[in-house]
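1. A predicted structure for the sequence below; I have some questions about it.
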Amino acid sequence: MSKQVSLSAEPRTELGKGPTGRLRRTGRVPAIVYGYEVEPTALHVDALELYHALHTEAGRNVMIRLELAGDTTLVFARDLQIHPVRQEVVHVDFLAVDRNAQISVEIPVHLENEDETVDDDGILNQVLHTVPIAVKPLDVPNYLGLDVTGMAIGDVKRVSDLTLPDGAEFEIDPERTVVTINAPMSEEALEALEADAGVEADEPELVDAEDADATEGESEADGDAPADGDNDES
């Protein structure tokens, strides 16, 4: 089950692009908390502490004990806004939850014993990598394991083959396929598939040396990249 992680927060007294930009430059991440028994509140958290909280085995499904103004609230991180270049979190919503009520979460599916499938040249094909379930916050699993021992060509394992925590429910058709073992495709079948898709093995176009030098010079002249800018929001 997910381990709870503590995260300290401070209220935000100023809103707008200017104040949020200044917060980010000091290593803070603007955020908001809302949900169960919580008035929507603007706040900010330490960027490094948030990074560590979101990089446990539970990933973004980690349960966070958000500490704000002497109160502790159970929350999940939702609607993370990521900087397109630096890949840093620039804003996050925290959803407060009732520990006694089910919530909807996407849980990763981990295949187990992949080396123990039948040696018949079959190709393991994982169709679903996550599965949505309804579960109480304290029972959220880090992942759902699926044992593929003994699977051979033509075998299928479905959502119903996954084991849920007590009281949890699937929010997806239990007959959906999670993993199959497919027969290898012959060279003739691959060529026929490419032909149906209109794929042709064209000869590469030859370019003489003078044309190549001219093209390279044009590329270097136009090679300046636009400056990176912050993607601020309130």
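-> In hand now; what should we look at?

2. can we go C-alpha only for contacts and neighbour counts from here?
-> Fine.

3. check contacts around residue 125.
-> Contacts here follow Cα atoms under 8 Å, 6 or more residues apart in numbering; on that basis residue 125 touches 179-182.

4. so how far is the helix or strand where residue 220 lies from its chain's centroid?
-> According to DSSP states H and E, residue 220 maps onto helix 209-221. The chain centre lies 41 Å from the centre of helix 209-221; the measure is Cα atoms, centre = their mean, to the nearest Å.

5. sorry, back to before: got CSV for the contacts of residue 125, with secondary structure, neighbour count and distance to residue 50 too?
-> Shown next, in CSV, are the contacts of residue 125 (DSSP: H, G, I helix; E, B strand; the rest coil; neighbours: other Cα atoms under 10 Å; distance: Cα to Cα, whole Å):
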residue, secondary structure, neighbour count, distance to residue 50
179, strand, 21, 34
180, strand, 21, 37
181, strand, 22, 40
182, strand, 16, 41
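
6. can you count the residues close to residue 109?
-> 19 (other Cα atoms under 10 Å).

7. close enough to count as contact, it and residue 132?
-> No - with contact defined as Cα atoms under 8 Å, residue 109 does not count as touching residue 132 (10.4 Å).

8. Only the buried residues of stretch 123-132, if you could.
-> 123-124, 131 (16 or more other Cα atoms under 10 Å).

9. Check the contact between residue 110 and residue 142; I expect there is one.
-> No - at 10.0 Å, residue 110 does not count as touching residue 142 under the criterion of Cα under 8 Å.

10. Structure two is appended below for comparative analysis:
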Amino acid sequence: MIFTIEAQKRTNTKHSELTALREQGLIPAVIYGKALESTPIAVKRNEFLKCYKKSFQELSFYEIILDGQKYHTILKDKQIHPVSRDFLHLDFMLVEATAMMEFEIPLQFVGEPIGVKTGGFLETLQRTVKISCKAEDAPEEITIDISGMQIGDSLHIKDLPQGNWQYKDNPDTALLVVLAQRVEEAEAPKEAEEVSTEEKTE
């Protein structure tokens, strides 16, 4: 998936200036790469958010248009306010078609496991995976059919399909597991009835 975003150069670097920029509906950012020195830019918040919300399902690239020139990039890093969750800063890195790069690829699990149909439940542990490859070889997503999984089965990095890329995570990292339903806790034993005793009289 490729998004196109207009950007403008910026010269402001002070905290107060960056705050004023955000109040204008812009997000401070930077674009950099081997063929481009780190360049401070700003993008429209609403325009970026529309793209960002669509980027979770597959690998996404951002075509940054700056001064009439188009730069093919990937969102490499982001800073988010811990309370408001607003974007404070974005890092866009140039993507070279022949260079080896790392990408975070969404995982798409299709099918309903047999174990779920027979009473179990599916626990998903990881929804993305990191790979290393050339940009032109990077898949938009990795799809796995999990319909044959039984209760107790688990899916690991080493079980994923192979391609023109290398997985960066540990091969034994679990992605999901089909578990049996939890057994209801046994009822607490009824409290023993108090036995009344007659007071002994001399």
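-> That came through, no problem. All values reported here derive from a predicted model rather than from experimental measurement.

11. if I line the two up, what does residue 126 of structure 2 land on in structure 1?
-> Correspondence of residue 126 of structure 2 to structure 1, assessed by TM-score structural alignment: residue 128.

12. give me every residue that touches that match.
-> 109, 177-179.

13. Which of those are still contacts in structure 2?
-> Of those, the ones still in contact in structure 2 (both residues aligned by TM-score structural alignment, their matches' Cα atoms under 8 Å) are 177-179.

14. Let's check: the centremost residue of structure 1 is which one?
-> residue 60 (7.6 Å; Cα atoms, centre = their mean).

15. quick one: that one from residue 153 of structure 1, how far?
-> 35 Å (Cα to Cα, to the nearest Å).

16. Please apply the same query to residue 127 of structure 1.
-> 15 Å.

17. just to revisit the earlier point, rebuild the kept ones among the contacts of residue 128 of structure 1 as a markdown table, extending it with distance to residue 81 of structure 1.
-> Compiled in a markdown table, those are given as follows (distance: Cα to Cα, whole Å):
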| residue | distance to residue 81 of structure 1 |
| --- | --- |
| 177 | 32 |
| 178 | 30 |
| 179 | 32 |
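
18. Show me which of those residues is closest to residue 72 of structure 1.
-> Closest approach to residue 72 of structure 1 among those (Cα to Cα): residue 178, at 38.1 Å.

19. Tell me how many other residues crowd the closest one.
-> Neighbours of residue 178 of structure 1 (other Cα under 10 Å): 23.

20. that's a helix at residue 76 of structure 1, yeah?
-> No - counting by DSSP: H, G, I helix; E, B strand; the rest coil, residue 76 of structure 1 falls outside a helix, being strand.

21. Counterpart of residue 5 of structure 1 over in structure 2?
-> With TM-score structural alignment as the criterion, residue 5 of structure 1 matches residue 3.

22. and the gap between that match and residue 164 of structure 2?
-> 24 Å.

23. If you count surrounding residues, which of these two has more?
-> residue 3 (18 against 12).

24. Just list the residues touching the more buried one, thanks.
-> 51, 60-63.

25. quick one: the strand or helix carrying it to chain centroid distance?
-> Using DSSP H and E, the element containing residue 3 of structure 2 is strand 2-9. Taking Cα atoms, centre = their mean, one finds strand 2-9 of structure 2 lying 22 Å from the centre of the chain it belongs to.

26. Report the mean distance between that strand and its aligned residues in structure 1.
-> Compared with structure 1 after fitting, strand 2-9 of structure 2 deviates on average by 1.1 Å (mean Cα distance after the TM-score superposition for structure 1).

27. Go through that strand and flag the buried ones.
-> For strand 2-9 of structure 2, burial by neighbour count (16+ other Cα under 10 Å) applies to 3-8.

28. Stretch 34-45 of structure 1 too?
-> 34, 42-45.

29. same check, this time on stretch 99-118 of structure 1
-> 102, 104-109, 111, 117.

30. go on, stretch 56-75 of structure 1?
-> Of the residues in stretch 56-75 of structure 1, 56, 58-66, 68, 73-75 count as buried by neighbour count, 16+ other Cα under 10 Å.

31. Tell me the counterpart of residue 74 of structure 1 in structure 2.
-> Mapped onto structure 2 by TM-score structural alignment, residue 74 of structure 1 lines up with residue 72.
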